[in-house]
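Participant: coords please:
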Amino acid sequence: MRFLTWLVTTAVSLATAAWLIEGISFTGATSGRAEIEDKILPLLLVSLILGVVTSLVKPILTLLSFPLIIVTLGLFLVVINAAMLKLTAVLADAVDLGFRVEGFWSAVFGAVIITVVTYLVDGLIGEDRR
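Facilitator: Just a heads-up that it's a prediction; the model follows:
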């Protein structure tokens, strides 16, 4: 159940970022029921890719950039999160999921939105973490 909650939460945050940021998008229909049908499976798969990338690559990158994180008082973590989002887009493009992140600033703002929305949705769901 926890995995499913995490997957849906990440999918909601990715969908929000794609909706709010012009440089983040999913290919497919652009309105109505066809949009939902075209994008729901790619959205869930991209959420899964983002989770794997965040679990495997981010800790290594965070450890290697620890001095920069200290010097920037933690702000470099936003750049690392943006890099994880961009890497997710590259991997999703490699398997033809139709997820695009164009440009550094789109990745940065997308990472911030994903972080905030994930926090808010987790708070709304209120899953018991025991």
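Participant: make it CA atoms for all contacts and neighbour counts henceforth
Facilitator: Fine.
Participant: how about the strands in the protein?
Facilitator: 24-26, 99-101 (DSSP state E).
Participant: in TSV: those, plus mean neighbour count.
Facilitator: Listed next are those as TSV, based on neighbours: other Cα atoms under 10 Å:
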stretch	mean neighbour count
strand 24-26	21
strand 99-101	23
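Participant: please generate a structure for the following sequence too, so the two can be compared:
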Amino acid sequence: MSGFLIRLLINALALIITTFFVPGLHLAGVTAAIYAALVWGIVNTLIRPIFSFFTFPLQILSLGIFTLVINALMLALTAKLVSGFNIYSFSSAFFGAIVLSIVSMILTHLFK
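Facilitator: Purely as a prediction, here's the structure:
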């Protein structure tokens, strides 16, 4: 259970940091970041594998680059589901997903 909470807080912190670097992403506060991190985890666990399965041919044709589009769509879906987390354009979601992945990876490495 503590591993889940640590991962949730790391993702919330990564979301907060990402909003500072990517224009077009907006978080209303820390509670919105925690809710967004929770929804982000659920979306990536339940919906992303299904979406990846059906877009597998596109991923093969694009040599995996389409995975970045899937990440952006999952981030946009998270923003739609969480009040207080807004994304203003697809390009913001696209670059936000890239920055979020990098920041999350760095924070996970630092806290392990």
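Participant: quick one, longest helix in structure 1?
Facilitator: In structure 1, with assignment by DSSP state H, the single longest helix is helix 32-56.
Participant: quick one: contacts for the residue most central in space within structure 2?
Facilitator: Residue closest to the average C-alpha location in structure 2 (Cα atoms, centre = their mean): Leu75, at 4.6 Å. Going by Cα atoms under 8 Å, 6 or more residues apart in numbering, Leu75 of structure 2 touches Trp40, Ala93, Ala97.
Participant: please pull up the equivalent of it in structure 1.
Facilitator: Using TM-score structural alignment, the partner of Leu75 of structure 2 in structure 1 is Leu85.
Participant: how close does that match sit to Leu75 of structure 1?
Facilitator: Going from Leu85 of structure 1 to Leu75 of structure 1 by Cα to Cα, to the nearest Å gives 16 Å.
Participant: also Leu91 of structure 1?
Facilitator: According to Cα to Cα, Leu91 of structure 1 and Leu75 of structure 1 sit 25 Å apart.
Participant: likewise Pro59 of structure 1?
Facilitator: As judged by Cα to Cα, Pro59 of structure 1 and Leu75 of structure 1 stand 16 Å apart.
Participant: also Val12 of structure 1?
Facilitator: The spacing between Val12 of structure 1 and Leu75 of structure 1, counted by Cα to Cα, is 24 Å.
Participant: so for those two, which sits in the more crowded spot?
Facilitator: Val12 (19 against 12; other Cα atoms under 10 Å).
Participant: list the contacts for the more buried one?
Facilitator: For Val12 of structure 1, the contacting residues are Val117, Thr118, by Cα under 8 Å, 6+ apart.
Participant: fine by me, we can end here.
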